[in-house]
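Asker: the following comprises the amino acid sequence and a computationally predicted model.
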Amino acid sequence: MAAGLLTDLPPAYERALRLIDQAHAEDPRRIRLDASGKVVQETSIFSAAAGSSVGSAAASSAGKGGQDGDEEEKEKEKEVPYELHYAQKMTRWLRLRCPEASPVLQVACRAQHFRRWEMPRDTFPKTRPGYLTWRAKQKSQAAQKVTELLQQQHQQDPAGDALPQSDIDRIAALIRKEGLGREDSDETQVLEDVACLVFLDDQFDDFESAAKVDEDKMVGLLRKTWGKMSADGQKLALGMELSERARELVAKALSD
């Protein structure tokens, strides 16, 4: 994925990103990446058990190689907190989707799933209403905790670089995806596009097996994901490097 350059950030926003990443680094879920940054193995992000690991599609295919080659590749692998990996993926896809993104949008994208591991999906009923409740609470919690973090930045260093309260409020509104679908919600739509692109790029291959859903539901999920994206987001998705299985499901989802 060739990345463009995002608009340079003022010092206060750079500091905000560092604080957000420090919090992401506390995620107990770990993901293993190869030398190119691709997922090798991760803790299941779809369950409450932070300590249980599942092999990704990449791990399955890698396991078919020679043992010596596997050992060499393992030496090049690194383990990182999942939420830090996810947040950095959000920034990389934002570079492609909107290289002119404002500082506020850059911070909101980086904090989209802020401290998400503290409220696992499995703590809510495995029903559609349960999912919608969990999703709404996740957005509300992330926005609140990011607001508190960025306000503390100013309280701890009143004379230093700090974000204006109006920008903190806007970051929180973007995380909550307020106004999504309205004509004046361009930045919110960009954030939604980026979140969908990260799902397709980073989570989709594991979702089918981890969530134990059948093909029809996966196709339905893809159609919903596709419908959430703008034309620019869809164009990027079509150019994405997907697994053979993912390409097959995308073709079915877009065939009707």
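Answerer: Good, I have the coordinates. Nothing here was measured: the structure is a model prediction, and the numbers come from that model.

Asker: switch to C-alpha atoms for all contacts and neighbour counts from now on
Answerer: OK.

Asker: residues of stretch 176-196 that come out buried?
Answerer: Across stretch 176-196, burial judged by 16 or more other Cα atoms under 10 Å covers 176-177, 180, 187-196.

Asker: with stretch 221-232 instead?
Answerer: Within stretch 221-232, the residues scored as buried using 16+ other Cα under 10 Å are 222-223, 225-226, 228-229.

Asker: format these as CSV; extra columns: distance to residue 154 and secondary structure.
Answerer: CSV is the format used below for these (distance: Cα to Cα, whole Å; DSSP: H, G, I helix; E, B strand; the rest coil):
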residue, distance to residue 154, secondary structure
222, 42, helix
223, 43, helix
225, 37, helix
226, 39, helix
228, 35, helix
229, 35, coil
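
Asker: now these in a markdown table, with distance to residue 240?
Answerer: Listed next are those as a markdown table, based on distance: Cα to Cα, whole Å:
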| residue | distance to residue 240 |
| --- | --- |
| 222 | 14 |
| 223 | 16 |
| 225 | 15 |
| 226 | 13 |
| 228 | 17 |
| 229 | 14 |
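
Asker: so which of the residues you listed is the closest to residue 215?
Answerer: Nearest to residue 215 among those: residue 222, at 10.5 Å, using Cα to Cα.

Asker: so the closest one makes contact with residue 252?
Answerer: No: the criterion here is Cα atoms under 8 Å, and residue 222 misses it with residue 252 at 9.2 Å.

Asker: got any residues that touch both of these two?
Answerer: Overlap of the contact sets of residue 222 and residue 252 (by Cα atoms under 8 Å, 6 or more residues apart in numbering) is empty.

Asker: in a strand, residue 42, correct?
Answerer: Yes: assigned with DSSP: H, G, I helix; E, B strand; the rest coil, residue 42 falls within a strand.

Asker: quick one, what contacts it?
Answerer: Listed by Cα under 8 Å, 6+ apart, the contact set of residue 42 reads 29-32, 53-56, 82.

Asker: please indicate which of the residues you listed are buried?
Answerer: Burial by neighbour count, 16+ other Cα under 10 Å: within those this picks out 29-32, 54-56, 82.

Asker: dump these to a markdown table, plus distance to residue 136.
Answerer: Putting the buried ones among the contacts of residue 42 into a markdown table (distance: Cα to Cα, whole Å) gives the following:
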| residue | distance to residue 136 |
| --- | --- |
| 29 | 22 |
| 30 | 25 |
| 31 | 26 |
| 32 | 29 |
| 54 | 27 |
| 55 | 29 |
| 56 | 28 |
| 82 | 21 |
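
Asker: for comparison:
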Amino acid sequence: MHDKVGFNPDGFRFEFRLILVHLIAKKHNIMTNNTKDRLKKTLAAFDAVNGEDPNQELVNGQPVPKELIYGIRMSEMLEEAYPDSGELLRLAARSQHIRRWAIPREEYPMDRKGYLLWRTRLKQYHGEIAGEIMQQNGYGADEIKKVVDLLNKRKLKTEPDTQVLEDVICLVFLKYYFDPFINKHEDTKLVSILQKTWNKMSEKGRQLALSMPHSSQAKRLLQMALNP
């Protein structure tokens, strides 16, 4: 009877196994070969865009596009601190500052209100650029929305991945970008920056921050910030 209707039990079982593997992989953040290939291509596309940054940073004595190295540092910190992170969180980390130079701070009023407007627009812009690139590489609407939500820091109190991304942002700042601030600002402002950074982090993020190597000046300021 099965032959008459063209039913193939072996084919059915094979398709069922494929679906089951996909569901298990999705639940446990396990990436299949196709997923890894898609992720690799999309990260490379993000890097190609950030490689256009006219602003440079010296890394081991060599000039590197500023947002390119920032995205790489975000990915490295995510892998180091949260190695089991899923595909979409990895995309959000790499695209956190994508094409940031296109919207300069100077385009907004140089006060706190202007700063907040600038930051809000940047988040929207990063989501737009990342979403376009993801769509070009085969991601669906729900996947794109998840990354856009992460980049806009939505559901910070209810979405664990948003908190992980916030932790990684703070850890990258403390490791690579805080020391250059020290010579530009007074202790009072630096302590305030550290306290605000600390309040954004989870308990795990804070422990990771304390375990990181810091300069003597950064250690002194951390002590002041954490023991007011």
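Answerer: Here it is on my side, so go on. Bear in mind that the values here come from a model prediction, so they are computed numbers and not experimental data.

Asker: got a TM-score for the pair?
Answerer: Here the TM-score for the pair of chains, by TM-score structural alignment, normalised by the length of structure 2, is 0.82; 197 aligned residues with a Cα RMSD of 1.6 Å.

Asker: residue 41 of structure 1 reaches residue 29, doesn't it?
Answerer: No: assessed by Cα under 8 Å, residue 41 of structure 1 is found out of contact with residue 29, at 11.1 Å.

Asker: so where's the longest helix in structure 1?
Answerer: Longest helix in structure 1, counting residues (DSSP state H): helix 128-156.

Asker: so what corresponds to residue 89 of structure 2 in structure 1?
Answerer: For residue 89 of structure 2, the aligned residue in structure 1 is residue 105 (criterion: TM-score structural alignment).

Asker: what's in contact with the helix or strand hosting its match?
Answerer: Applying DSSP states H and E as the criterion places residue 105 of structure 1 in helix 103-110. Residues outside helix 103-110 of structure 1 that contact it (Cα under 8 Å, 6+ apart) are 7, 9-10, 13, 16-17, 20, 87-88, 90-91, 94, 167-168, 170-172, 174-175, 187, 191, 194.

Asker: for structure 2, which segments are assigned as helices?
Answerer: Under DSSP H, structure 2 gives helices at 9-27, 33-50, 66-81, 87-94, 112-136, 141-151, 160-172, 178-182, 187-200, 203-211, 216-226.

Asker: and of these, who's closest to residue 102 of structure 2?
Answerer: helix 112-136 (9.2 Å).

Asker: quick check: buried residues in that closest one?
Answerer: 115, 118-119, 122-123, 125-131, 133-134.

Asker: tell me which of those is nearest to residue 21 of structure 2?
Answerer: residue 134 (23.3 Å).

Asker: that older thread, wait, which of the buried residues of stretch 176-196 of structure 1 is closest to residue 25 of structure 1?
Answerer: For the buried residues of stretch 176-196 of structure 1, the nearest to residue 25 of structure 1 is residue 195 (19.5 Å; Cα to Cα).

Asker: and the closest one, what pairs with it in structure 2?
Answerer: Under the alignment by TM-score structural alignment, residue 195 of structure 1 pairs with residue 169 in structure 2.

Asker: quick one on the thing from earlier: and the buried ones among the contacts of helix 103-110 of structure 1, selectable in PyMOL?
Answerer: This is how PyMOL selects the buried members of the contacts of helix 103-110 of structure 1, with burial counted by 16+ other Cα under 10 Å:
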select buried, resi 13+16+17+20+87+90+91+94+167+168+170+171+172+174+175+187+191+194
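
Asker: what does residue 130 of structure 1 align to in structure 2?
Answerer: Residue correspondence to structure 2 (TM-score structural alignment): residue 130 of structure 1 is matched to residue 114.

Asker: skip the chain neighbours and tell me the closest residue to that match.
Answerer: Spatial nearest neighbour of residue 114 of structure 2, chain neighbours left out: residue 108 (5.1 Å); criterion: Cα to Cα, 6 or more residues apart in numbering.

Asker: spatially central residue in structure 2, please.
Answerer: In structure 2, the centroid-proximal residue (Cα atoms, centre = their mean) is residue 93; its distance is 1.5 Å.

Asker: circling back to that earlier point, make JSON lines out of the helices of structure 2 and add distance to residue 103 of structure 2.
Answerer: Shown next, in JSON lines, are these (distance: least, Cα to Cα, whole Å):
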{"stretch": "helix 9-27", "distance to residue 103 of structure 2": "35"}
{"stretch": "helix 33-50", "distance to residue 103 of structure 2": "14"}
{"stretch": "helix 66-81", "distance to residue 103 of structure 2": "13"}
{"stretch": "helix 87-94", "distance to residue 103 of structure 2": "18"}
{"stretch": "helix 112-136", "distance to residue 103 of structure 2": "7"}
{"stretch": "helix 141-151", "distance to residue 103 of structure 2": "16"}
{"stretch": "helix 160-172", "distance to residue 103 of structure 2": "20"}
{"stretch": "helix 178-182", "distance to residue 103 of structure 2": "22"}
{"stretch": "helix 187-200", "distance to residue 103 of structure 2": "23"}
{"stretch": "helix 203-211", "distance to residue 103 of structure 2": "29"}
{"stretch": "helix 216-226", "distance to residue 103 of structure 2": "30"}
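
Asker: among those, which is nearest residue 104 of structure 2?
Answerer: Across the helices of structure 2, closest to residue 104 of structure 2 is helix 112-136 (Cα to Cα), at 8.3 Å.
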